[in-house]
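Peer 1: Provide a 3D model corresponding to the input given below.
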Amino acid sequence: MAAAQPEFSPKMFVVPVLMLSVKFLKIDLSDYVPVLRVLYAVATFATVGVFVALRSMARRKAEPGNVTVTEKLPSGPVTKKLSTADYDVKECDKKLQQAAIGCLVVAFIHYKWGSPMPLLFQSIMQLVNLTDDPLVQIHFLHKKPIGKLARPFKVANPLADLIEGNTSADDQNSSSAKKKN
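Peer 2: Presented below is the predicted three-dimensional model:
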């Protein structure tokens, strides 16, 4: 069975093009550190503000229906049924947690090694990723939750897909080896 091909997105090229542009144009970003810090702070506060607003919008909005979510735990998969509002609030909480962790990582890299590049890249990527977020598209852009926007949202995790693909291939190989013996 062939694995699903990853979806092409122009935003995949933002960071490499930006990095090559900085190198090609020989821009010294250390001259712009204060501006980059402000830009990063604005982008981070905008991202957090959007998800806090989405969280409150999801609580107030009474969308009908339930969402069945399967969580992978070490003890095994657990299936839960959540209301649409509860699911959206839970997703906003995940995004806020990811923003906090990302902020800590970028701050550590910038403080420890003095590199201004993460400030620039994360400032731009936070805003680009915000426009692609399913919750933003559903609640702010008023798109219908169908297709790619259907709940539960598909999480693009190529590493997990690779691991799961290899695990299933190993399971098939070991089961076919057992059949031969």
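Peer 1: Every contact and neighbour count from this point should use C-alpha atoms.
Peer 2: Will do.
Peer 1: Show me what the helix or strand hosting residue 125 is packed against.
Peer 2: In this assignment (DSSP states H and E), residue 125 forms part of helix 117-132. The elements that helix 117-132 packs onto, with contact taken as 3 or more Cα pairs under 8 Å, 6 or more residues apart in numbering; DSSP states H and E, are helix 14-24, helix 33-60, helix 84-113.
Peer 1: In a strand, residue 63, correct?
Peer 2: No - with the criterion set as DSSP: H, G, I helix; E, B strand; the rest coil, the secondary structure at residue 63 is coil rather than a strand.
Peer 1: Please tell me I have it right and it contacts residue 82.
Peer 2: No - contact status for residue 63 versus residue 82: not in contact, 11.9 Å apart, counting by Cα atoms under 8 Å.
Peer 1: One more, so I can put them side by side:
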Amino acid sequence: MAGMQDQLLQMAVIFGTMHIVKRAGLEDPEYAMLIRSTYAVATALMIAFTFYLKSLIQKKNDTTALEYNDPAPGNQGAPRIETTVCRYDLAEIAKLQKSSMFTIAIVAFMHFKFGYIQPLILQTLLPMLNLYKSQLFQIHILGKPAVDSLKRPWTPENPFAALTGGAATNPADVAAIENDSDGAAAASSSAASSPEAPASKNKSKKESRKDK
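Peer 2: Okay, the predicted model is just below:
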């Protein structure tokens, strides 16, 4: 449910921003320099904050052992990974920084090649929102315990899982579903066979009447 709420919030930010851009006329070339400057400042703050997070992780230097199989979708049968909490979090920071660099390159290409303003505005807001929702921010900045959805390793979110209802991947959940299915099948089969009992009683009554 939380994943679905995050997706809806992000969609609301996107469509709300697009609506404001059109209503305020921010697509006009006269606002281009202002929007570029705002985007540059927001992006610089975002990158600087990732380095601040990195310094916090290195300072804590949590050497708690962490063993797991790669939770990314499609990695069934992946070799078991042995690391520490510190190295795991540093690797996640590196992924975040690499993703940010890739996004900056795409946005810059779309703006300077095609003159699009909307990506600059969206990427001024969305990275900060996503950073706030990230497990790294929740643990190292807000001080939340690494339990439940914050427990390592972190599974990449599937934006369509909430829409499709999600599939049970936990063996216990699968077993419970199978047991429920077997119970339902047994109940339906017994219900289907139960009319035979009254029929046999009626037959015995008819035979007794004939004997009389």
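Peer 1: Now render the helices and strands packed on helix 117-132 of the first structure as TSV, adding distance to residue 72 of the first structure.
Peer 2: Converted to TSV, these look like this (distance: least, Cα to Cα, whole Å):
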stretch	distance to residue 72 of the first structure
helix 14-24	31
helix 33-60	24
helix 84-113	15
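Peer 1: Which among those is found nearest to residue 140 of the first structure?
Peer 2: Comparing these against residue 140 of the first structure with Cα to Cα, the closest turns out to be helix 33-60 (8.1 Å).
Peer 1: rewinding a little: neighbour count for residue 63 and residue 82 of the first structure, which is higher?
Peer 2: Neighbours were tallied for residue 63 of the first structure and for residue 82 using other Cα atoms under 10 Å; the higher tally belongs to residue 82 (15 against 11).
Peer 1: how close does that one get to residue 102 of the first structure?
Peer 2: When distance is defined by Cα to Cα, to the nearest Å, residue 82 of the first structure is 27 Å away from residue 102 of the first structure.
Peer 1: How about residue 60 of the first structure?
Peer 2: Counting by Cα to Cα, the gap from residue 60 of the first structure to residue 102 of the first structure is 28 Å.
Peer 1: Between the two, which is the more surrounded one?
Peer 2: The residue with more neighbours, out of residue 60 of the first structure and residue 102 and counting by other Cα under 10 Å, is residue 102; that gives 15 against 10.
Peer 1: so the helix or strand where residue 139 of the second structure lies corresponds to what in the first structure?
Peer 2: For residue 139 of the second structure, the element it lies in under DSSP H and E is helix 135-140. Taken onto the first structure by TM-score structural alignment, helix 135-140 of the second structure occupies residues 134-139 there.
Peer 1: Three-state assignment for residue 75 of the second structure, please.
Peer 2: What three-state DSSP gives for residue 75 of the second structure is coil.
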